[in-house]
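>>> Need coordinates for the below:
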Amino acid sequence: MGIEVRPATEFEDVKAVVGPKRPDANVCWCLSYRIPSKQNLELHGPARGELVKELVAQDPPPGVLAYDDGEVVGWAAVHPRSDTTFVRNRRIPNVDDLDVWSVWCIRVRPGHRGKGISHHLLAGAVAMARAYGAPAIEGYPVDNNGGKVDLTMAYVGTRKLFERAGFAKAADTDSVLNGFPRVLMRLDLRRGR
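Okay, here's the model as predicted:
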């Protein structure tokens, strides 16, 4: 059967990839760029998971999930940029006023890495944005030139990953992660462009 990527509409599957081992733990839940900083700082423990449960029930859902023969193995956060903190981010520019979508987190579960799942997740994020009529999709990966990226910081992806998916560099950013500059990569989804 292989890798299948679907919209993230199953809360328990999202929880399996981005949720904490302990319900009261204060982990990201992939909310850092999705909700305003003030709200993000105010949410603690189980309240974070409850908000994600609400987001999963919305249309569009907050991302896509990858499954390997039915087992959830990965996650990619993807949503309209206007619904994220990237719309007002001082370090990552808005290239233009297009109603683009952003993909900002790609995560593969331990034990499933090194199998190309991140490529499937990025392709699934692109497909979801296209299905919702996005004119373009952006990512903000590190430009690591083949250097080793710390696993805890690898969630943004690499420039090479995005280039392999057809994205092109649209702008430099003032953001640095794990010592590497981040670049704004964009894929135009409009036909004939």
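>>> going forward, measure contacts between C-alpha atoms and count neighbours the same way
Noted.
>>> Would you mind finding the longest helix in this protein?
Determined from DSSP state H, the single longest helix within the chain is helix 117-131.
>>> What is whichever helix or strand comes after that one packed up against?
Using DSSP states H and E, the next helix or strand after helix 117-131 towards the C-terminus is strand 136-139. Packing contacts for strand 136-139, counted by 3 or more CA pairs under 8 Å, 6 or more residues apart in numbering; DSSP states H and E, involve strand 101-108, helix 117-131, strand 180-188.
>>> Repeat the analysis, applying 10 Å as the threshold.
Here strand 136-139 touches strand 71-80, strand 101-108, helix 117-131, helix 159-164, strand 168-177, strand 180-188, going by 3 or more CA pairs under 10 Å, 6 or more residues apart in numbering; DSSP states H and E.
>>> Could you also give me the structure for this next sequence, so I can compare it with the first?
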Amino acid sequence: MNTTIGPLVPELWADFEDLFGKQGACYGCWCTHFRLSPAARRASNRERNKDYIKARIEAGPPPGLLAFEDGKAVGWMQIGPRADVPEWNNKGRGSAPVDPA
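Just a heads-up that it's a prediction; the model follows:
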């Protein structure tokens, strides 16, 4: 077994897409739930979520890590600044919001 983990960069989009499958993981969420405001989530759908995360990956910095086992994507972990996830960066949470700048 050969395991590697690295940043999810645009060149790995096809691997990320393959890992998430046709449905986009979690009923088409594409790991955008906490990245979008509630209003944006209500207005979104599977294809918009996919387009959003692809654009986010292309814009950089990498929004997470992709894990590979023998060259096949087998895992994903979303990481990044709190400002990227408005649902975790609001007054209703345990700590004060962080300035997005």
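>>> Give me the TM-score for this pair.
Remark: TM-score between the superposed chains equals 0.77 [TM-score structural alignment, normalised by the length of structure 2]; 96 aligned residues with a CA RMSD of 2.7 Å.
>>> returning to what we had before: need the helices and strands packed on strand 136-139 of structure 1 in a markdown table with distance to residue 28 of structure 1 and mean neighbour count, can you?
Listed next are these as a markdown table, based on distance: least, CA to CA, whole Å; neighbours: other CA atoms under 10 Å:
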| stretch | distance to residue 28 of structure 1 | mean neighbour count |
| --- | --- | --- |
| strand 71-80 | 12 | 25 |
| strand 101-108 | 11 | 25 |
| helix 117-131 | 19 | 21 |
| helix 159-164 | 23 | 17 |
| strand 168-177 | 16 | 16 |
| strand 180-188 | 20 | 21 |
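>>> Out of the ones you listed, which gets nearest to residue 37 of structure 1?
Ranking these by proximity to residue 37 of structure 1 (CA to CA) places strand 101-108 first, at 15.6 Å.
>>> A helix includes residue 57 of structure 2, no?
Yes: inclusion of residue 57 of structure 2 in a helix is indicated when DSSP: H, G, I helix; E, B strand; the rest coil is applied.
>>> who wins for proximity to residue 15 of structure 1 among the helices and strands packed on strand 136-139 of structure 1?
Nearest of these (CA to CA): strand 71-80, 10.0 Å.
>>> Superposed on structure 2, what's the mean shift for the closest one?
Once superposed with structure 2, the aligned residues differ from strand 71-80 of structure 1 by a mean of 0.4 Å; criterion: mean CA distance after the TM-score superposition for structure 1.
>>> What count of nearby residues applies to the residue nearest to residue 57 of structure 1 when sequence neighbours are not counted?
Of all residues not flanking residue 57 of structure 1 in the chain, residue 9 sits nearest, at 6.4 Å (CA to CA, 6 or more residues apart in numbering). Neighbour count of residue 9 of structure 1, defined by other CA atoms under 10 Å: 20.
>>> same question, the one 5 residues further on
Residue 14 of structure 1 is surrounded by 26 other residues when neighbours are defined as other CA under 10 Å.
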